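> Got a predicted structure plus its sequence, pasted below:
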Amino acid sequence: MASRPPAEVPLESERLVLAVDLGTSGCKCALVGLSGRVHAWAFRPVPLYLVGEFGVEQDAEDWWRAFLGAAQEVLEGDAERRRRVVAVCVSAFGECTVPVDEAGRALARAMLWLDMRGAESIRRRARSGKLNVQGYGPLKLARWLRLTGGAPSLSGKDPAGHIAWLHDHHQPLVERTHKFLNALDFMNLRLTGRYCATHDSALTTWATDNRDLSRVRYDDKLLRLLEIDHERLPELVSSTEVIGHLMPAVASALGLAPTTKVVAGAVDNSAAAIGAGTVRDGDLHLYLGTSSWLGAHIPRKRTHLSAFIASVPCAQKDRYLAMAMQSAACSNLTMLRDRILFHADELSGNHERQDDYALLDRIAERVQPGARGLIYLPWLQGERTPVDDRHLRAGLLNLSLEHTREDIIRAFLEGVALNTRWMLEPMLRFVGSEKGSAMTIVGGGAQSQVWCQIMADVTGMVIRQPHMPIQANAMGAAFIAGVGLGELSFSDVPSLCGIARTFEPRDTVRGLYDDRFGTFKELHRRLAPVYRKIRRQLEATA
């Protein structure tokens, strides 16, 4: 494998990757050099559709339009720079399902990772009579854990649940479906015309045998258990495989050569782990985007069933990625901004404008740690780690006449940090790290120095903030492309990722946040039954 490009490669002659970061909020495109330098960056938003209480969808054509708009922006006006683009590589959010026909057209809007309509459908497939373990039939669970490393979410928040729901409620649509695709698979189809899924994008169909990373494949027994036809799933490829060249129409629309290669890419958590520079075993990264997760590479497949943590296939062919996932992070701030603090005509108009969030930062910084006793529970759409409970909902506790809007903003930031500590504790045990060690923070929320300091104080971890945390997924996609092209190795990546600032936990607030965390966990224990009771009441009156 070739080593990384030398640092002295001139900016104007560096070979470039059109790196795509498709997130829930929209599509970011970046021109990234194989040295890790970002030459251009653009974003286009993508709308979200809520369907009842549990349905969350997006239109796959909106993804494609957002991609074309952002890609054309970073490429326009510079023919020389376009000639230096050697590959396209996509990072996309996972646990999404879009049914497409033989022509590659979406037959319905995509069901997202927040969509919980399939909960009862997947529970029926996972159960076995009266004897069950945490909702799973013992033999079924044993097979899932042995082969995949995990099991379908009983909240329905993954393709296994989505496909089960479509089978149970929209059978005619299923019969017209040629392939069920994840978001990454759909983008690669539109780029190359090839139906394929990477090992990590196929993971949460929960039908792959992942014991041998050199031979990941669908398992017939798991497919029968899930009631999924093998023929409706795409072929499996590794993240670093060159899956083809740009379709002529796509190359023409972007002004790129039709010989431009497309590397398979990865789902967002795999790409972020690479873009954060955390490629060595046990190196933790925290992603703060619409959702949140903790990840670290480890050499073997493991599962912590009670904490809903597993190590799964990822972009590195010889490593698993240990993952702990939570449902809502920055989406709490977006909801606070758009639905509580401001009227629609007070907003900046572009939902990704960072000045809105910078204002929230400045306000939160003025408030003392602890938000004057306010506690926020950030469970807008249920939770996943360390509990898998679709009934949990957000709440603001201990609000009084003394509190201000400023206190509420601070409480929201602290609430997400407390939730992060909740999943961090079992994650540290899982990967063999210790509290007080360091983790790299990436994603849109990682741009906030105020939030980084809160994360350090609440978790007790040293927080490392890269120079461009919002671009970690795009950089990860570019590095994956470099490996696929044979111009990089993953061991080169840490030296290509710089740290801008380090945040140390402050001893002066340790006791405060330790007490607050204890209260946070107690609130979960006491309120979880209340949320389930409210849900039963809502169902009875529906």
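Right, received. Where do you want to start?
> alpha carbons only for contacts and neighbour counts from here, please
OK.
> Show me what the helix or strand encompassing residue 416 packs onto, helices and strands only.
If you go by DSSP states H and E, residue 416 is part of helix 405-431. Judged by 3 or more CA pairs under 8 Å, 6 or more residues apart in numbering; DSSP states H and E, helix 405-431 is in contact with strand 292-298, strand 320-326, helix 330-335, helix 354-365, strand 375-377, helix 449-459, helix 510-541.
> all strands for the stretch 101-250 of the chain, in order.
110-111, 179-181, 196-198, 208-209, 217-218, 235-237, 242-245 (DSSP state E, counting those that start in this stretch).
> what's the third one packed up against?
Counting by 3+ CA pairs under 8 Å, 6+ apart, the packing neighbours recorded for strand 196-198 are helix 183-192, strand 235-237, strand 261-267.
> Take this one as well and set it beside the first:
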Amino acid sequence: MINVLAYDLGTTGVKTCLFSIGDRVKRIDSVSANYKLHIMPGGGAEQDPEDWWDAIVSTTRKIAERNPEEVELLSGISFCAQMQSLVLVDEDARPVHRSLNYMDQRARAQMNKVIGGFPTFAGLNLFKAATCLRRTGVVPASVKDPVWKYHWVRENDPEAFSRAHKWLDVKESMIARMTGEFVMSRDSAFATMLLAKDTDKPAFDEVVMKKLGINADHMPTIVRSGDIVGKLRKEQAAELGLKAKIPVYAGGGDASLIGVGAGAVGVGETHVYMGTSGWVSTVTDKYTVDLTSMMAAIVGADPKTFNYFAELETAGKCLEWVRDHLALDEINVFLDQRHVAQGTNSAHASLYDYLSNVIAKAEPGSGGVLFAPWLHGNRSPFEDPLVRAAFFNISLESGKTEMLRAVVEGVCLHMRWFVEAHERNRHVTPSQRVRFVGGGALSDTTAQILADVLQRGVDVVDTPQDVGAVGAAILVATGMGLIESVEDADELITVEKSFEPNPDNKAVYDRQFHAFKGLYKANRKIYRILNSN
């Protein structure tokens, strides 16, 4: 039995979890804290790493105060975090500029300058794209890729850029703060699009870095996700309320570890994640890429396999938007007409529970109403930073209940689009049962809608909102020999609930899906008129 402290650094907040691990992963305690996502003109999305650190400090101190005996016996600290942010830090591991979040899409001009030009393929210079693909297996074809954020900072804040010592991702910046070590786990290195392919020792590719104008001195040391990269320093331990010299593990990105925490670790196993963002990921033993759908098999925590990955920028964020902007007059009062401030109705423990109850009353298909969940552009299976969300086909008969359900259905329909794209790739075979995780999986209504839309069985694990932290904790268990490898993670995971597709709803969701896929193509020119600078 070991105790592990795991941090899940998401887009809108950190979840700090204390686990004990024996024959199962057991959560002892969990504390969350939010931080800001700064949405900037022109598609910018930034976060302050100091906010991350403050959130880590406050949540860790609460965990330590409430669980002194368990914290005293900590075997390790590990991380799961959002990926593909650009965090430039100085030699003291302090940020020189706010982090450019994975959603930031301001670097179109820099991308065109570096990798554009005739002859082109998918808008990229054919020769440069071919070099990247040959040497790294991937091409930085999205304006949201960190390479272009790097160039954006260099051109728009040269003073800050001149002070940069290393290029890190989110969790790596916190690891550097804790240990003084500048590292990247292999999956984070892959996400930079600069990791050399087919090398004995992971390394950033010098040819590609030169071709794309990256200073090699800015790149950190690459380590494995299960490696101990340093010990918690005395000053930082005092801030956190912990003892010094606790081993700090490299951890992994959310795209790598959420599947581990879900127990979807075998080849061909698929998980669906709905948090702030959302995705579908299937484990494969072969590297494969589909540029036309903006999907690729990415390096994961297990070096022997890849995660074929397709991401939606705003999934649960759509429900938050609806809560804040469409349903405020509804959710301020619970079903028994008591105001929220008067206490919680036991039948509806949260506002999301209440929304789920309302959504369950609408008919499948939402009376024909569709919702396109593209609040901040889209990446897969088409990339377009100018696309936006929309309600479609509202009639006199449509009510708020149908619109709320259409939002959840829209996210699920996009997940079905991902699964369909997975099936087109001959190297990828998504499973007929999927693991469903993230905050969205807390709602039985959403889980049943997902099963009906996908026409697949859906399994929800214990504490699905904690799976990123669970995945991070499992890396410590692997490093300490409790299990042999990440492949055995499923042995530690408990499936809490299962949902079967209702065949009576297949026809309506087949119809909705066919119409949903046509929304972007039919309105692409309109998005350009409305959202081009």
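Perfect, thanks for sending it. Being a predicted model, the structure only gives us computed values, none of them experimental.
> Now the TM-score, please.
Superposed pair, TM-score by TM-score structural alignment, normalised by the length of structure 2: 0.93. Supporting alignment: 518 aligned residues with a CA RMSD of 2.0 Å.
> quick revisit: residue 32 of structure 1 is nearest to which of the helices and strands packed on strand 196-198 of structure 1?
Taking CA to CA, strand 261-267 is the member of those nearest to residue 32 of structure 1, at 14.3 Å.
> mean shift between the next helix or strand after the closest one and structure 2?
Sequence-wise, the next helix or strand beyond strand 261-267 of structure 1 is helix 268-275, with elements assigned using DSSP H and E. Following superposition, helix 268-275 of structure 1 is found to deviate from structure 2 by 0.7 Å on average (mean CA distance after the TM-score superposition for structure 1).
> Now do helix 268-275 of structure 1: which range of structure 2 does it align onto?
Aligned using TM-score structural alignment, helix 268-275 of structure 1 spans residues 254-261 in structure 2.
> quick revisit: minimum distance to residue 140 of structure 1: which of the helices and strands packed on helix 405-431 of structure 1 has it?
Nearest to residue 140 of structure 1 among these is strand 320-326; the distance by CA to CA comes to 21.7 Å.
> Residue 329 of structure 1 maps to what in structure 2?
Checking TM-score structural alignment: residue 329 of structure 1 goes with residue 315.
> just to revisit the earlier point, can you pull out the residues in contact with the match of helix 268-275 of structure 1?
Residues from elsewhere that reach stretch 254-261 of structure 2, judged by CA atoms under 8 Å, 6 or more residues apart in numbering: 80-83, 187, 265, 271, 273, 281, 299-301, 307, 309, 437, 466-472, 474, 486, 489-490, 493.
> Next one: the aligned partner of residue 446 of structure 1 in structure 2 from residue 120 of structure 2, what distance?
Residue correspondence to structure 2 (TM-score structural alignment): residue 446 of structure 1 is matched to residue 441. Relative to residue 120 of structure 2, residue 441 of structure 2 is positioned 42 Å away (CA to CA, to the nearest Å).
> And residue 412 of structure 2, by the same measure?
Taking CA to CA, one finds residue 412 of structure 2 at 34 Å from residue 120 of structure 2.
> same thing with residue 101 of structure 2?
Counting by CA to CA, the gap from residue 101 of structure 2 to residue 120 of structure 2 is 28 Å.
> What about residue 432 of structure 1, how many residues nearby?
By other CA atoms under 10 Å, 11 other residues sit near residue 432 of structure 1.
> coming back round to it: am I right that the match of residue 329 of structure 1 is in contact with residue 321?
No - look at residue 315 of structure 2 against residue 321 with CA atoms under 8 Å: they stay out of range, at 10.2 Å.
> Looking at residue 412 and residue 120 of structure 2, which is more packed in?
Taking other CA under 10 Å, residue 412 of structure 2 and residue 120 do not tie; residue 412 has more neighbours (26 against 14).
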